[in-house]
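Q: here you go, sequence then predicted model.
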Amino acid sequence: MNFIDQPRLHLSMFCMLFLWIRCYSNDGNTGDLVGSISIEVPGGTPGSPYYKIVSPSLKGQPVFRGLVDSVEDTNISFSRVPDLLDPTTLSNPFKPGMLACKQARANSILDPDGNLTVVSLTPTYAGLNYQVTPEVVVDLPTEGNHTGFNYDVAQVEAKLDGSGQITSFDVLNAGRGYSFPPKVTIEGGPHYLRVADLDSNHTGKFFRITSNSEANVIVDNNLSESVGSIFTPNSPVEIFKAWTLGSLFGYDSTSFNEGNDSVADYVYILKSSGQDGTPNDFVPYFHDGTAWRAVSDINNDYGDVVIPPDEGMIIARRSNLPLDLVLSGTVRTQGTFIELPEVSQRALINNPFGLDIMLSDLIPPTSLTQSYANLSGWLANESQELADNVMILNQGVWETFWHDGTNMGITEKAYATARAGSGIGGSLSQQDISMASGSISHMTNPNLGTNITVTSVGHGLRNGFMVKVEGATGYKTDDNKIQVDEDGNNVLSGEGLLIESAANGSFLVTNCTSNTFELDGKSGNCDFYDDGNAFWSTGSSGAGYSSDTMVSFVGGGGSGGKGVAKVDSGTITSILITDPGAGYVEAPNLLIHSGGWNRMGAGRSPSNDFTVPAGSGILLLRNHTSGIAARVSIRNPLK
């Protein structure tokens, strides 16, 4: 049975106008994290599957980093780069067609006589649109050692026909030390180009590569943007390989329930084009034990269906056993772009940040609009039927959220700090929250191994908070704590080189008294100079708030902690804990959400928010009747 027809999912909502979007990282080539996440999908049945949105984010690290040379329309040129074997020689950065072809696959066969060598490769998929012969990489041997007699890496060369497909392989070196057939990786496959210029307003935008030559790539510009203003000369870019159904879950076998289309698990992927607003926009795929098939076409192999960066999928678990799904990839640590299409399109997107976040953090106030004249904004309205909607799949049931326009005027985001829970079982109490600041009148300059002591009269801090120190300066000292000039010569007190203090930064507070506290693990580098600019803070009250909003506590080993930030005259004046949670043995991150989100059937409340787990996603529905294709930005709540 098609998941669209399941009444318990309330999927009549799919007949509404939807939104097709893609997320784009905003952290350039710094800060990305590579890892894996385990997602449990509860068991279901063929007649009543369990549904869950999942996504792996990016596929590993970038395969290329370089600088743009020039741009003409959607054709982006790159300068030649130093050759890996001979850095004095410049080489073209790409092999023609290798960034946009369909990747070939093959299995290795060992010598039947037990010599632990590779005797041949059998093509399982010939690939498509190869322009030059791809490199073939055979995994390392499993026996012997790198210098021993029984260890030698096999070398294989592919043979290409005139139609751009691999017909056979020549084993140049059978290798030695293979106790079982090694994995074979053949060059090629779909790729995406990402803006990596940290100083650009376009940092993090992705464009799929449709073709490439030795020094050029042509990208798909579905929004008709000015590619020349996005990829400027000498700006850095990255190229990532795209996930496919097969590369993500397995080509020949998977962890899913396999079989025919009546019993196998389904993976639903939203069409990237040709949507008509019906359930047919979601294409179900399944693995029959040998290859990926479409329910509508069980004869062809669909293992090369591309999964765009940050788009989600719906897993339909049709076996009664739970599925532990492990997804690997690269997640963002900075902000992200969301691509909004014109009205009547729809899409699934993932949580791109690799951590549990709140719905209110996915779309910031700066991206909201209440004006139909703003064609590119996310429409907020008190009416759910008029506002753009967010659908979250919660334990197999779709829940609907929308923004009513509350706190759209935020001009400065508030923040606060929490420490480890001091209550029973690591629960949080009011004394575990701080949103304060103060001036610094003095700092000590201790030797290595002794903490800096900060003097701030009546600071009110407690041990265990993280405090941020800014603006502290002092006279540079040597190892003997004698002031020195810029040449390192000893000088009289007050005549040393004025430098930034080592105390600037964020540190754990310890050994608090009524007027002093220590910066844990930080020793001094200068004698403090009191110019009135040094201060500490654990938070800021923000500006532009119009209504109370929700607070959540993430990390620290605990869960369940919630609170409400109270607003007066546009600023947050206090935070009240509404649920102390438990298990906060370390300091959690305190997140003050922008608020304004409403959940259908729950009424208006500052607590109307929802956790979007890492590795999951949401479905966006656009009701903006004049909405056009555009991009809006979202931010990592911990940045």
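A: Okay, I see it. Residues are numbered from 1 along each chain as shown.
Q: contacts, neighbours, all on C-alpha from now
A: Fine.
Q: can you give me the helices for the chain?
A: Remark: helices assigned in the chain by DSSP state H are 227-230, 245-249.
Q: export those helices as a markdown table, with columns for mean neighbour count and distance to Glu500.
A: Shown next, in a markdown table, are the helices of the chain (neighbours: other CA atoms under 10 Å; distance: least, CA to CA, whole Å):
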| stretch | mean neighbour count | distance to Glu500 |
| --- | --- | --- |
| helix 227-230 | 15 | 37 |
| helix 245-249 | 19 | 48 |
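Q: out of those, which gets nearest to Val326?
A: Val326 lies closest to helix 245-249 among the helices of the chain, at 9.1 Å (CA to CA).
Q: out of the helices of the chain, which is closest to Leu58?
A: Using CA to CA as the measure, helix 245-249 is the one of the helices of the chain that comes nearest Leu58, at 10.6 Å.
Q: returning to that earlier point: which one of the helices of the chain lies closest to Tyr475?
A: Among these, the nearest to Tyr475 by CA to CA is helix 227-230 (44.9 Å).
Q: now do that closest one: which elements does it pack against?
A: Under the contact criterion of 3 or more CA pairs under 8 Å, 6 or more residues apart in numbering; DSSP states H and E, helix 227-230 touches strand 64-72.
Q: list the buried residues in the strand it packs on.
A: Within strand 64-72, the residues that qualify as buried are Arg65, Gly66, Leu67, Val68, Asp69, Ser70, Val71, counting by 16 or more other CA atoms under 10 Å.
Q: between those, which sits nearest Leu90?
A: Using CA to CA, Gly66 is the member of these that sits closest to Leu90, with 13.5 Å.
Q: okay, now the one to match up with it:
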Amino acid sequence: MRIPGKLSRLAVLPAALIVLATALPAQDGLISDQVVGYLPAVIRAGTGTTKTWTVLSLPLTITPGTQITGRITALTANTLTDAGADWSAGAWSTPAAPWFIRITSGASAGRSFLISTTTPNTATTLTLDESGAADLTTLPIATGEEGDTFGILAAETLSTLFPAGSGVLGGSDPDDSDVLQIIRSGISITFYYDALAGHWIEAASGADASDTVIPPDSALLYGRLANTPINLTLAGAVQGDDRRASVKSSGLTLLSNAWPVPVTLAESGIQSLPGWVSSSSPSSADQVQIHVSGVWKKYFHDGTRWRQATLGNPVKDTEIIPAAAGVLINRTGSAAGSVILHQTAPYN
């Protein structure tokens, strides 16, 4: 789980990551030569009467203790099989402890998919969650004895990331408590911490949201009402050299910074998304928003440079997306579906 606690921003390597162990020995299908460490992050204090917002991402991944890796020997639209696996039935399908796979080789390296918690895994086959899974048969994934490799990693839920006792301010509704927002399929979903129930609630339905998964590649928004910050220690391993994330072709995507270091807009490669609309006019262009000191700032690409959508539209290629943060992508038009953003680690 993520470890709430107090941690000063110490000397860093690189830039923000504090390394706890050297790279682990390489194994077939290993999630890179993993570097294990921890990253400080802060949920900014509210005023006690007004919420302050923080964009939070989880760039470090959690393994099951030992490296669980495999090779894709067969697949269907929503399942993948590793003929050499010997998993316990249902081990990767518990709602309170969800998992996801990350493909680690081949043309789809860096794609992540949640494992279903409603269809239990078998000894050799994983079923993917319907909420974010593409049709695997349409993707460039190699199968067979020389099939692409994958790793299994822990997914975070609202209750594992912010459990009871982590400093969350509870209340009786979204107005008098801390809240979280996740954007799923372009729709913002709000959750609040119910002090009486002692867990997270989905605001719209009133349902227990403890096991709600934070999707891989997604950032979240934390609205802090209490007048003290929450200091977090995000522990885990640095992911591999590639990230392939799904971004909606139109509308909103809240995308995480996948790396435990700051990344510039130019380095993000967002402007290279298929169908990205660049323009000299911000009102005609797809836009990216970055939360800076409590304020959303808007940026657009003119075809050559990133610019801020403000007086004079100054060049902002070097604008920073902080570590453990993310960006809100707002794409024009009404195109259905999503496209893939391929990013490589900025410290290679």
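A: All right, it came through fine. Just so we're clear, the structure is a prediction, and the values are computed from it rather than from any experiment.
Q: what does the TM-score come to for these two?
A: After superposition, the two chains reach a TM-score (TM-score structural alignment, normalised by the length of the second structure) of 0.79; 309 aligned residues with a CA RMSD of 2.6 Å.
Q: rewinding a little: and the helices of the first structure as a markdown table, adding distance to Asp579 of the first structure?
A: Shown next, in a markdown table, are those (distance: least, CA to CA, whole Å):
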| stretch | distance to Asp579 of the first structure |
| --- | --- |
| helix 227-230 | 46 |
| helix 245-249 | 39 |
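Q: if we can go back for a sec, would you turn the buried residues of strand 64-72 of the first structure into a markdown table with distance to Thr30 of the first structure?
A: Listed next are the buried residues of strand 64-72 of the first structure as a markdown table, based on distance: CA to CA, whole Å:
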| residue | distance to Thr30 of the first structure |
| --- | --- |
| Arg65 | 12 |
| Gly66 | 14 |
| Leu67 | 15 |
| Val68 | 18 |
| Asp69 | 22 |
| Ser70 | 24 |
| Val71 | 24 |
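Q: aligned partner of Trp200 of the second structure in the first structure?
A: Superposed on the first structure with TM-score structural alignment, Trp200 of the second structure falls opposite Trp292.
Q: one step back: and of the helices of the first structure, who's closest to Ile53 of the first structure?
A: Across the helices of the first structure, closest to Ile53 of the first structure is helix 245-249 (CA to CA), at 14.8 Å.
Q: for Asp252 of the first structure, which residues are in contact?
A: Residues in contact with Asp252 of the first structure, defined by CA atoms under 8 Å, 6 or more residues apart in numbering, are Gly246, Gly289, Thr290, Ala291.
Q: which among those gets closest to Val81 of the first structure?
A: Nearest to Val81 of the first structure among those, counting by CA to CA, is Gly246 at 32.3 Å.
Q: aligned to the closest one, what sits in the second structure?
A: The equivalent of Gly246 of the first structure in the second structure is Ser159 (alignment by TM-score structural alignment).
Q: the residue lying closest to that match once chain neighbours are set aside: neighbour count?
A: Excluding the flanking residues, the one nearest Ser159 of the second structure by CA to CA, 6 or more residues apart in numbering is Ser210, at 4.9 Å. Other residues lying near Ser210 of the second structure total 22 when counted by other CA atoms under 10 Å.
Q: residue in the first structure paired with Ser210 of the second structure?
A: In the first structure, the residue paired with Ser210 of the second structure is Gly303, using TM-score structural alignment.
Q: one step back: what's the farthest-apart pair in the buried residues of strand 64-72 of the first structure?
A: Arg65 and Val71, at 16.8 Å, using CA to CA across the buried residues of strand 64-72 of the first structure.
Q: with adjacent residues omitted, what lies nearest to the aligned residue in the second structure for Tyr266 of the first structure?
A: Tyr266 of the first structure maps onto Val179 in the second structure when the alignment is built from TM-score structural alignment. Spatial nearest neighbour of Val179 of the second structure, chain neighbours left out: Tyr192 (4.3 Å); criterion: CA to CA, 6+ apart.
Q: pretty sure the one you found is touching Ser205, no?
A: No. In this structure, Tyr192 of the second structure is not within contact of Ser205 by CA atoms under 8 Å, at 11.5 Å.
Q: more neighbours: these two, which one.
A: Ranked by neighbour count (other CA under 10 Å), Tyr192 of the second structure and Ser205 place Tyr192 first, with 28 against 9.
Q: ok, the more buried one to Leu328 of the second structure distance?
A: Per CA to CA, to the nearest Å, Tyr192 of the second structure is found 21 Å from Leu328 of the second structure.
Q: now swap in Gly223 of the second structure and tell me
A: According to CA to CA, Gly223 of the second structure stands 16 Å off from Leu328 of the second structure.
Q: can you check Arg307 of the second structure too?
A: 16 Å.
Q: ok so, going back, in CSV, list the contacts of Asp252 of the first structure along with distance to Thr453 of the first structure.
A: Below are these laid out as CSV (distance: CA to CA, whole Å):
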residue, distance to Thr453 of the first structure
Gly246, 58
Gly289, 66
Thr290, 67
Ala291, 65
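Q: make a PyMOL selection of the buried ones in the residues you listed.
A: In PyMOL syntax, the buried subset of the contacts of Asp252 of the first structure is picked out as below (16+ other CA under 10 Å):
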select buried, resi 246+289+291
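Q: please say which position in the first structure Ala123 of the second structure maps to.
A: Ala123 of the second structure maps onto Glu214 of the first structure when the alignment is built from TM-score structural alignment.
Q: ok, its match - contacts?
A: So Glu214 of the first structure contacts Asn92, Pro93, Phe94, Lys95, Pro96 (CA under 8 Å, 6+ apart).
Q: the residue nearest to it when sequence neighbours are not counted: how many residues sit nearby?
A: Nearest residue to Glu214 of the first structure, sequence neighbours excluded (CA to CA, 6+ apart): Phe94, at 4.7 Å. Close neighbours of Phe94 of the first structure, defined as other CA under 10 Å, add up to 17.
Q: what residue in the second structure is the furthest from its centre?
A: Of all residues in the second structure, Gly312 sits farthest from the chain's C-alpha centroid, using CA atoms, centre = their mean; the distance is 33.1 Å.
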